[in-house]
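Student: let me see the structure of the following:
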Amino acid sequence: MADIRTYNVVILGIGFLLIFTAFTTCGNIEQTVVKSLNNTTFSGSGYHSLGIIYGVFSFCNLLAPTIVAITGPQLTMFLSGILYSGYIAVFIIPSTWSFYFTSVLIGIGAAMLWTAQGHVLLENSDTSTINRNTGMFWALLQCRYKQRVTSAVTEAKTEFKTILDIFRTKTILLLSFCMAYSGLELSFYSGVYGTCIGATTHFGEAAKGLIGISGIVVGIGEIVGGGLFGLVLKNNRFRRTSVVFLGMVVHFVAFYLIFLNIPDDAPVVLKTSSQHKPYMAPSVSIALLCSFLLGLGDSCFNTQLYSILGRVYVEHSAPAFAIFKFTQSIFAAVAFFYSGYVLLTWQLLIMVIMGFTGTLCFFIVERLQNVSADTQEY
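Tutor: Just a heads-up that it's a prediction; the model follows:
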């Protein structure tokens, strides 16, 4: 039985690897592809498409548990995978209406997919393997849902009421700043930064090819951080603040290097290549180093947010993680919508302010939890 459950988790991981290799690649290059289309009938924006995806995803995430309970996780994942394939297939023959229509569909499918994934992951885990399995899917811990459903309507009402109650707690209000920052930097590393690299004329003919390489390096940073902080330090409450502080420092170093290395107008929608000169001669090595740092810092914030939410809301983990995903996705959607019109310097400044504020709020929450634990022990 144990071997079968492990096999199921491995197959689940491979399936997500294939889906998101395609989708992440698409997200990294789509703004560059869209800007280069010489087609008077196409007026879509890659940033707007990604904004729609995350906007729809954020709201559907609150309703997904009920839908998955009715249709079943396996069928839900199959149908969601088809929606992902449909979105990517639009780029074969691009048209504005299908581009935005499938953006809405994939937003719905994403919420269903992540929820179903969490259900299957928990079905194939127990107390001795849950840390290992959730380490593989550390970014998906918000999907801890009940395995037995009696009344879908009743459950939906109960879940929604619990979400509203938790939303008003001091812990969530403070952590929402850190969640918001995770959404801003998610949009930056998953779509904006690759576009900036592709638009940097100083990189010459290699610029467009560097977009894909950058995405791979971001993934390496995520894997290193996820493996180290998601598994090794997952259950150590005194290390959470250290990891989050490290994530902030790593991101701030990356932002400063990007500020120096990438032209200020690189993310602007109406340009296919940069016109401004950066503060230093653009370096491919520095650009890719920043990609790694963006992935590493992202894993620092996400693993510790999941860890603290899982500790504070042990009995209501599903609503707590749903709030996290909702807040993160809302800010990612907002960031995608303004990214095509705001110069790089101002985007970086927004993330620095939110990153510092989010880290400070995380420290306050951790301090409050430690004091509460000490009081209970006393």
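
Student: for the rest of this, base every contact and every neighbour count on C-alpha atoms.
Tutor: OK.

Student: and the helices in the stretch 51-200 of the chain?
Tutor: 64-71, 73-89, 96-123, 130-136, 152-167, 170-187, 193-199 (DSSP state H, counting those that start in this stretch).

Student: residues touching the fifth one, excluding its own?
Tutor: By Cα atoms under 8 Å, 6 or more residues apart in numbering, the surrounding residues in contact with helix 152-167 are 62-63, 65-66, 69-70, 149, 172-173, 316, 319-320, 322-323.

Student: just the buried ones from the residues you listed, in PyMOL syntax?
Tutor: Burial among those is assessed by 16 or more other Cα atoms under 10 Å; the matching PyMOL selection reads:
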select buried, resi 62+63+65+66+69+172+316+319+320+322+323
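
Student: rebuild the contacts of helix 152-167 as JSON lines, extending it with distance to residue 195.
Tutor: Shown next, in JSON lines, are the contacts of helix 152-167 (distance: Cα to Cα, whole Å):
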{"residue": "62", "distance to residue 195": "31"}
{"residue": "63", "distance to residue 195": "33"}
{"residue": "65", "distance to residue 195": "34"}
{"residue": "66", "distance to residue 195": "37"}
{"residue": "69", "distance to residue 195": "39"}
{"residue": "70", "distance to residue 195": "40"}
{"residue": "149", "distance to residue 195": "44"}
{"residue": "172", "distance to residue 195": "33"}
{"residue": "173", "distance to residue 195": "33"}
{"residue": "316", "distance to residue 195": "39"}
{"residue": "319", "distance to residue 195": "34"}
{"residue": "320", "distance to residue 195": "33"}
{"residue": "322", "distance to residue 195": "30"}
{"residue": "323", "distance to residue 195": "29"}
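
Student: please give me the structure for this one as well, since I'd like to look at both together:
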Amino acid sequence: MKVHSSWRYNSPFVQVLLVSFVCFCCVGQFSAIGSLGAGGTQSITLSNITNAILYALFALTGIVAGSFNNLFGPRITLFCGSLGYALYVAALWVYQEKAQDWFLIFSGAVLGMCAALLWTAQGCIMLSYPLEAEKGRSFAWFWAIFNCGSLLGGLIALGINLKQGGLDAVKTTTYIAFFAVIMVGVASTWTLLPPSRVVRTDGTLVKVEKSNTARQEIAALLSTLKKREILLLLPMFFASNFFYPYQGSIAFKTFDSATRSVNGVVKAVGQIVGALILGFLLDKLPMGRRNRGLVGLAVTASFTIIAYSWGVKYQIPITRATHWERKINYHDSTFAEPMSIFILYDIGDAFYQGLAYWIMGAITNDPFELARFAGMYKAVQSAGAAVAFAMDATLVPYINEIGAVFGLMLFSFPFAGLVIWGIRDSNYEVENQVYVDETAAEENNTIAVLESGNQAAPQFDRQSSGSSEKKI
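Tutor: Predicted coordinates:
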């Protein structure tokens, strides 16, 4: 078997780096704008309305986003998804100039649909392109690069605070800069190769089958909705973004503006560190894949219990009626405990999201199926986030809110464990894998037969990459 370099342009690693850069430019800048306070509009009501519509359409579109990806391919899906981020920033720009509420709300609706497409294509590329033994690192690299965009946003917000003493309405030049970066991301989607041209390091092709018809894809989507593993993972999907509204609300309640900016920087760093740690655990531990998954689950569950137990203890004396004459500043001695809790939250978030992605990637290597999985994950995740935002908007007591977050995560772990327990140490033996040198040999064989006058070319014997027979 011929070994191929990881740094070829058509290698999974380079393709994952490219999609990571697209998400850095698009999603990363969206997160960066969020760090500026209500998208920079300083209107919490308008921001909440926009986000509510965004997440609702995100959830609905996520259900069919995998089928869209399978019909049109990840490159077109990613391109269409990236356009929504450009429109959203353009709407913020217009809002600063003309105060057009309707356009901002409309852009949020479009972004919800586009984000489902972008994240589905991203999930398909990240999970189906690498070898089974590289899927943990694939998530780690993607999550680290993507969160550099959030880190950028935190640094921008922190710089504004340190210079101006607060986050006032953002200048239009800031939006122009963000828009330019996002357009670089939109253009970068066309640097991605079609799956059929991506060759893994062991010489196998990512996809050799033809795309489904619309009717076949609808039937496959209905089959995915009834799949046992997906049904067991629904609690994990639902809880995976449920904690964001609570964490944002308690940070706003506790920290002053400058300290929230510091928290934004630390949050991104925690996400990067957590992703790199989990990627190592899931790929490098000297044991079978199922056992690596169980170790990853144990580490994630333990981290979650420690972080949220400490968080509940800190939360108990703080209610929505609590009022401080002065909120906590990062220079204060009282800053250390809540900041430590938030660091644990952020590392744990990367663990939780990474484990969910890794489990999906361990169920199958089929890019069509994984696209549907990714779409379903984002759909249910967004539905959970919408419910969580609604809870926070209705001023549910903080202790009830963190209890719901903690309870949902604990509830999801046994079901995730059942899925991990049922995964194989490899899917190569049950899923046909085709080598790039086999396809070349088959094409040459066919041409030779046709040139000799025989119209019926013989079938080429395709071996799976799980076979013990080596290819030269």
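
Student: how many residues are close by residue 4 of structure 1?
Tutor: Residue 4 of structure 1 has 10 neighbouring residues, counting by other Cα atoms under 10 Å.

Student: how about the aligned partner of it in structure 2, secondary structure?
Tutor: Applying TM-score structural alignment, one finds that residue 4 of structure 1 aligns to residue 9 in structure 2. Under DSSP: H, G, I helix; E, B strand; the rest coil, residue 9 of structure 2 falls in the coil class.

Student: I figured residue 9 of structure 2 hits residue 15, correct?
Tutor: Yes: look at residue 9 of structure 2 against residue 15 with Cα atoms under 8 Å: they come within range, at 7.3 Å.

Student: what residue of structure 1 matches up with residue 55 of structure 2?
Tutor: So residue 55 of structure 2 corresponds to residue 54, using TM-score structural alignment.

Student: quick one: contacts for that match?
Tutor: Contacts of residue 54 of structure 1 (Cα under 8 Å, 6+ apart): 107, 329, 330, 332, 333.

Student: same check on residue 410 of structure 2?
Tutor: Residues counted as contacts of residue 410 of structure 2 (Cα under 8 Å, 6+ apart) are residue 301.

Student: and the gap between it and residue 360 of structure 2?
Tutor: 19 Å (Cα to Cα, to the nearest Å).

Student: also residue 450 of structure 2?
Tutor: From residue 450 of structure 2 to residue 360 of structure 2 the distance is 43 Å (Cα to Cα).

Student: neighbour count for these two, which is higher?
Tutor: More neighbours surround residue 360 than the other of residue 450 of structure 2 and residue 360, with 24 against 13 (other Cα under 10 Å).

Student: that one is in contact with residue 370, isn't it?
Tutor: Yes: contact criterion Cα under 8 Å: residue 360 of structure 2 and residue 370 qualify, at 7.2 Å.

Student: how far away is the residue positioned nearest the centre of structure 2 from residue 400 of structure 2?
Tutor: Nearest to the mean C-alpha position of structure 2, by Cα atoms, centre = their mean, lies residue 119 at 6.1 Å. As defined by Cα to Cα, residue 119 of structure 2 lies at a distance of 31 Å from residue 400 of structure 2.

Student: what's the match for residue 299 of structure 2 in structure 1?
Tutor: Aligned partner of residue 299 of structure 2 by TM-score structural alignment: residue 246.

Student: and what of residue 391 of structure 2?
Tutor: By TM-score structural alignment, residue 391 of structure 2 lines up with residue 338.

Student: can you pull the contacts of that match?
Tutor: Per Cα under 8 Å, 6+ apart, neighbours of residue 338 of structure 1: none.

Student: what helix or strand is it on?
Tutor: helix 317-339 (DSSP states H and E).

Student: try residue 278 of structure 2
Tutor: Counting by DSSP H and E, residue 278 of structure 2 is found in helix 257-284.

Student: between that helix and helix 244-254, how big is the angle?
Tutor: 140 degrees (axes from the mean of the first three to the mean of the last three Cα atoms, to 10 degrees).

Student: and the contacts of stretch 398-409 of structure 2?
Tutor: 235-236, 239-240, 242-243, 246, 250, 304, 308, 312, 315-316, 318-320, 391-392.
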